[in-house]
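Trainee: Structure of the sequence below:
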Amino acid sequence: MKTTWVATRNARQIKTGYILLIAMLLLDFSCSKNNDLELIEEENAMMSKSANTSPNTVLAWNQVMEDLYTFSLNGPGTPPPSASYTWALVHLAMHDALNGIVPRYETYAGVPRDKDANPDAAVSQAAYDVLMAINQLPFAPAYLPQNFQSINALLAETLDGIPDGEAKNKGIALGHAVAEAIMAKRAGDTPNLAPGVPNQPAEGTQPGEYRYLPYPLAPNGMGYALANFHKLKPFFMVTNDMFRSEPPYETSSPEYAADLNETKDFGALNSQVRSADQTELGVFWAENSSRGWNVVARIVRDSYNEKSQNAWKTARYLALVHSAIADSYISIFESKMYHYFWRPITAIQLADNDGNDATTADPSWVPLLNTPPLGEYPSAHAISGSVAGQVIIRFFDDRDNYELNLDSGYMPGVIRSFSSVSDAVRENSLSRIYIGYHFRLAVDVGEALGKELGDYVYENALKEK
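Mentor: The predicted model follows:
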């Protein structure tokens, strides 16, 4: 009997154990299922928030930047490479702020997530804080126009339009954190941002080597502007020399002579062959690339499918365009410093000493516009326009045909029209010949490099999660 009782007891214990185990598994499955449902519901809510969030605040800050960097031809301004640096940081901050709420795309500088933060508050505070941080740089006026009324007004207007409460407070806090993270990531930039004379390269002496230029905006002499800009940490390139160009033509070559004579004829202040339209397009495109190509980016976005571009997509799009422009300047300045090629004003005035019988010196030759004091080859303006155009084309399904009616701060009231982004890119490049800044090879190479860099940035930066 005892044996039977023990066996029965053991059987009951085993049965009870099985029942408890099954109950625990069912409970665990139920909890797991509930947790999964909660996560799915949370994710759906977050995706719905990102899909339905208006891009108006992102676009408002973008428009403030466009207005702030619209300069007249003979008025004060900021150097185009310096402008691109500020534009990139502001737009990356807006992108990161949104993706700190709903992580749809990779961020530039990681920050803690806060799904309950108000997107408009986060975007505005992040953009504003980055601009104020740039204003603390030793060379602030070269990077940010000292006119803060519109910036202050937009921040106040945006925050005043958001109901007080936890979401607004969290959005402001997230914006602060994003800006701090962005600037921390760029903390090593300061030694390389100086626009003036630190660490000037030696003036060249041989045919083709860069010579210091007379420059009205630097009456005491600048030598070489932004001489360390090429050392900046890239935004998305792997290395600064990743897209270094092949060398320019030898000054003794027939190709060089053909390029020099073209710029000598068409780029002179008192050219006898440049048409009125070529003069217009030369000056029209001379403004900073960040402002000029932002106009194109906005038109294309609105023309493609405005309703499909929520805040997240719009912020990523503009961050890619402006980060690519900034990287293009870093890249091309590296090539300029590496090749250290002389400008047309030097080459034409010293043509009797270039070892080429097909060129003739004109010691009095001057270009249509004053040439910036930095190396000629390749063209920074060509690469910055081309990289922007390529990102714009790639972002919207490789579509190129758009009706573009563009304006320019350098020629108020003048509109130039194009049927494609590529046509605008090409005219932007050629404009540098007509103002006497560049030889044709420099603009052709710059434009080609811009397409390569644009593809790289589009395919590798801020990718969808």
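
Trainee: going forward, measure contacts between C-alpha atoms and count neighbours the same way
Mentor: Noted.

Trainee: Could you list every helix and strand in contact with the helix ranked longest in the chain?
Mentor: Longest helix in the chain, counting residues (DSSP state H): helix 2-52. Using 3 or more CA pairs under 8 Å, 6 or more residues apart in numbering; DSSP states H and E, the elements in contact with helix 2-52 are helix 311-339.

Trainee: Measure how far the helix it packs on is from the centre of its chain, please.
Mentor: Remark: helix 311-339 is offset 4 Å from the chain centroid, using CA atoms, centre = their mean, to the nearest Å.

Trainee: Could you do stretch 340-352 as well?
Mentor: Averaging C-alpha positions (CA atoms, centre = their mean) puts stretch 340-352 31 Å from its chain's average.

Trainee: first to last residue in that stretch, what's the distance?
Mentor: End-to-end distance of stretch 340-352 (CA to CA, to the nearest Å): 20 Å.

Trainee: which other residues reach that stretch?
Mentor: Contact with stretch 340-352 is made by 208-211, 213, 248, 260, 263-264, 354, 359-367, 371, 375-377, 436-439, as judged by CA atoms under 8 Å, 6 or more residues apart in numbering.

Trainee: helix or strand right after the longest helix of the chain?
Mentor: The helix or strand immediately downstream of helix 2-52 is helix 56-68, counting by DSSP states H and E.

Trainee: Which elements pack onto the helix or strand following that next one?
Mentor: Using DSSP H and E, the helix or strand that directly follows helix 56-68 along the chain is helix 80-99. Secondary-structure packing of helix 80-99 (3+ CA pairs under 8 Å, 6+ apart): helix 56-68, helix 119-134, helix 140-143, helix 166-185, helix 289-305, helix 311-339.

Trainee: In JSON lines: the ones you listed, plus distance to Pro254 and mean neighbour count.
Mentor: Below are the helices and strands packed on helix 80-99 laid out as JSON lines (distance: least, CA to CA, whole Å; neighbours: other CA atoms under 10 Å):
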{"stretch": "helix 56-68", "distance to Pro254": "43", "mean neighbour count": "18"}
{"stretch": "helix 119-134", "distance to Pro254": "47", "mean neighbour count": "25"}
{"stretch": "helix 140-143", "distance to Pro254": "40", "mean neighbour count": "20"}
{"stretch": "helix 166-185", "distance to Pro254": "47", "mean neighbour count": "22"}
{"stretch": "helix 289-305", "distance to Pro254": "32", "mean neighbour count": "20"}
{"stretch": "helix 311-339", "distance to Pro254": "19", "mean neighbour count": "26"}
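
Trainee: Let's see this one next, to set against the first:
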Amino acid sequence: MRKIVLALVLSLVGAGLSAPADAEPRLDSVRVWNELGLVAVRATRATDADAARTYAMLNVAIYDAVNGLAGPARAHALIPGPGPRGADPHAAAVAAAHAILVRLDPDRTATYDTQLRADLAGLRPGHRRDAGVRWGGEVGQRVVASRADDGSTPVQSQPAGSGPGAFRAEWSGVQYRNVRPFAVANPAAYVPGPPPALDSLDYAAAFAEVALLGDAGIPAPDKLATFQFWSVPAGTGQPAGEWVKIALTVSRGQPLPTSARLMALLTMTLADSTVPTVGTKFNHRHWRPATAIREAETDGNPLTQPNPSWAPRAGSTGGTPEYPSGHSSYSGAAATVLAGFFCADNVRFTHTTDTAPGGQARSYPGFSAAAAEAGRSRVFGGQHFEFSNQAGLAIGRNVATEVLANRLLKRTGPTHHGHCPL
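Mentor: All right, here's what the predicted structure looks like:
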């Protein structure tokens, strides 16, 4: 079957797709294929967990295809090299990306075939290009096979809870608490302890904050706009996708091996942050602020006051348990990877999310500033308590720290991420 798939890929390199003999590759294949990945996630209305997995598979395939032709100079992500000597890494990258997306999003195969033909037309024809296509296609197919039994399917659900503190709705996707990670050794190590007890002062303080800041009945256009900017629900690129877009912005102009490594580190970390996040939600099944505030008379805390008519600024109560904030987990993970890769958190950038009100961009002085705003947006929307924001940010930071310290490092000599001596 693999030979048939690779033959089909090579057949796309048809007559008339030859670049001038003196042409140099000008492909920005990491950007182009990640943008196609974002489109696929939007079109399929992927969940946040499925989206993060898609981005990781795509970028692991690109990285391993390119790295396998470089010695390999660095440790592989999933598929070890070496690939064929002298093969074109640009051809390998686009063939690997194509192999992933046609399997994960078959409804848009024609689009991916067209992009592959266009990319290969920009490369010199001949043995180097064909060898790169074969190697990249093989890597992509092997990545798909390696993740086929990772536990992301079949979809599992947790039934609705009852009583004080419990999330009241059934929710799906709980199989991700046991999904095999891409990069960390043991995701369970990052599952935090429980949220504050319902009768505690810390809980009452967080309750009072979200009851004010997240109240739909109190006009606050700035807080509503911040929530909307980072809301990115199903039908968008999802929270992980916004950080993919940010990474593409700040890495513009980097050579192929560098950008491929950054995106693989980032997306593996995002995907692995899903696992302890879902595990924590499953373990504690904590109620959302809307239920907590409406039923505060049941929580046993004399410092909380019920408001049966309270509604969240977001307009919805949320479809998964409250603790921790998944948006915060993804944001903490991505900001840590990016700051570690560039050895700086003060990299300025401008960003527009899929749900930015009026499409208006926002500018940030660095990665952690954007992550902090993304996390706080969940409180402003009345979706999460601040302790859940902080727990999510910590999950993401801790997962990222392990990934940066242990994955995709040079095989010999000093190693680094960007300019960081790590």
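
Trainee: Can you give me the TM-score here?
Mentor: After superposition, the two chains reach a TM-score (TM-score structural alignment, normalised by the length of structure 2) of 0.84; 379 aligned residues with a CA RMSD of 2.1 Å.

Trainee: circling back: just how off-centre is the longest helix of structure 1 within its chain?
Mentor: Chain-centre distance of helix 2-52 of structure 1: 52 Å, with CA atoms, centre = their mean.

Trainee: Who are the contact partners of Tyr212 of structure 1?
Mentor: Neighbour list for Tyr212 of structure 1: 203, 222-224, 373 [criterion: CA under 8 Å, 6+ apart].

Trainee: who touches the aligned partner of Lys233 of structure 1 in structure 2 in this structure?
Mentor: Aligning on TM-score structural alignment places Lys233 of structure 1 opposite Arg180 in structure 2. Neighbouring residues of Arg180 of structure 2 by CA under 8 Å, 6+ apart: 150-151.

Trainee: repeat that with 10 Å
Mentor: Going by CA atoms under 10 Å, 6 or more residues apart in numbering, Arg180 of structure 2 touches 147, 149-152, 186-187, 271-272, 275.

Trainee: If I align to structure 1, which of the residues you listed are still contacts?
Mentor: For these, the subset whose aligned partners also touch in structure 1 (both residues aligned by TM-score structural alignment, their matches' CA atoms under 10 Å) is 147, 149-150, 152, 186-187, 272, 275.

Trainee: Show me which of these are buried.
Mentor: With burial judged by 16 or more other CA atoms under 10 Å, the buried subset of these is 147, 152, 187, 272, 275.

Trainee: What is the most widely separated pair among the residues you listed?
Mentor: Greatest spatial distance in those: Arg147 and Pro187, 16.6 Å, computed using CA to CA.

Trainee: how about the residue nearest to the spatial centre of structure 2, what does it touch?
Mentor: Nearest to the geometric centre of structure 2 sits Ala240, at 3.0 Å (CA atoms, centre = their mean). Applying CA under 10 Å, 6+ apart, we find Ala240 of structure 2 in contact with 38, 48-49, 51-53, 55, 232, 266-267, 269-271, 274, 326-327, 329-331, 333-334.

Trainee: swap in Tyr364 of structure 2?
Mentor: For Tyr364 of structure 2, the contacting residues are 346-351, 370-371, 373, by CA under 10 Å, 6+ apart.

Trainee: where's the residue mapped onto it from structure 1, which helix or strand?
Mentor: By TM-score structural alignment, Tyr364 of structure 2 lines up with Phe418 in structure 1. In the assignment (DSSP H and E), Phe418 of structure 1 maps to strand 416-420.

Trainee: follow-up on the earlier one: now, among the kept ones among the contacts of Arg180 of structure 2, which is nearest to Lys410 of structure 2?
Mentor: Minimum distance to Lys410 of structure 2 across those is 21.8 Å, recorded for Asp272 (CA to CA).

Trainee: I'd like the distance between the aligned residue in structure 1 for that closest one and Gly454 of structure 1.
Mentor: Structural alignment (TM-score structural alignment) places Asp272 of structure 2 against Asp327 in structure 1. Distance of Asp327 of structure 1 to Gly454 of structure 1, given as CA to CA: 10 Å.

Trainee: just Glu334 of structure 1 next, same as before
Mentor: Look at Glu334 of structure 1 and Gly454 of structure 1: by CA to CA, they are 17 Å apart.

Trainee: now do Glu246 of structure 1
Mentor: In this view, Glu246 of structure 1 and Gly454 of structure 1 are 18 Å apart by CA to CA.

Trainee: now swap in Ala382 of structure 1 and tell me
Mentor: 13 Å.

Trainee: Next: Phe148 of structure 1.
Mentor: 32 Å.

Trainee: Which one's more surrounded, these two?
Mentor: Shown here are Phe148 of structure 1 and Gly454; by other CA atoms under 10 Å, Gly454 has more neighbours (28 against 13).

Trainee: who are the neighbours in contact with the alignment partner in structure 1 of Ala166 of structure 2?
Mentor: Matched by TM-score structural alignment, Ala166 of structure 2 corresponds to Glu209 in structure 1. Neighbouring residues of Glu209 of structure 1 by CA under 10 Å, 6+ apart: 203, 251, 339-343, 346-347, 375-376.
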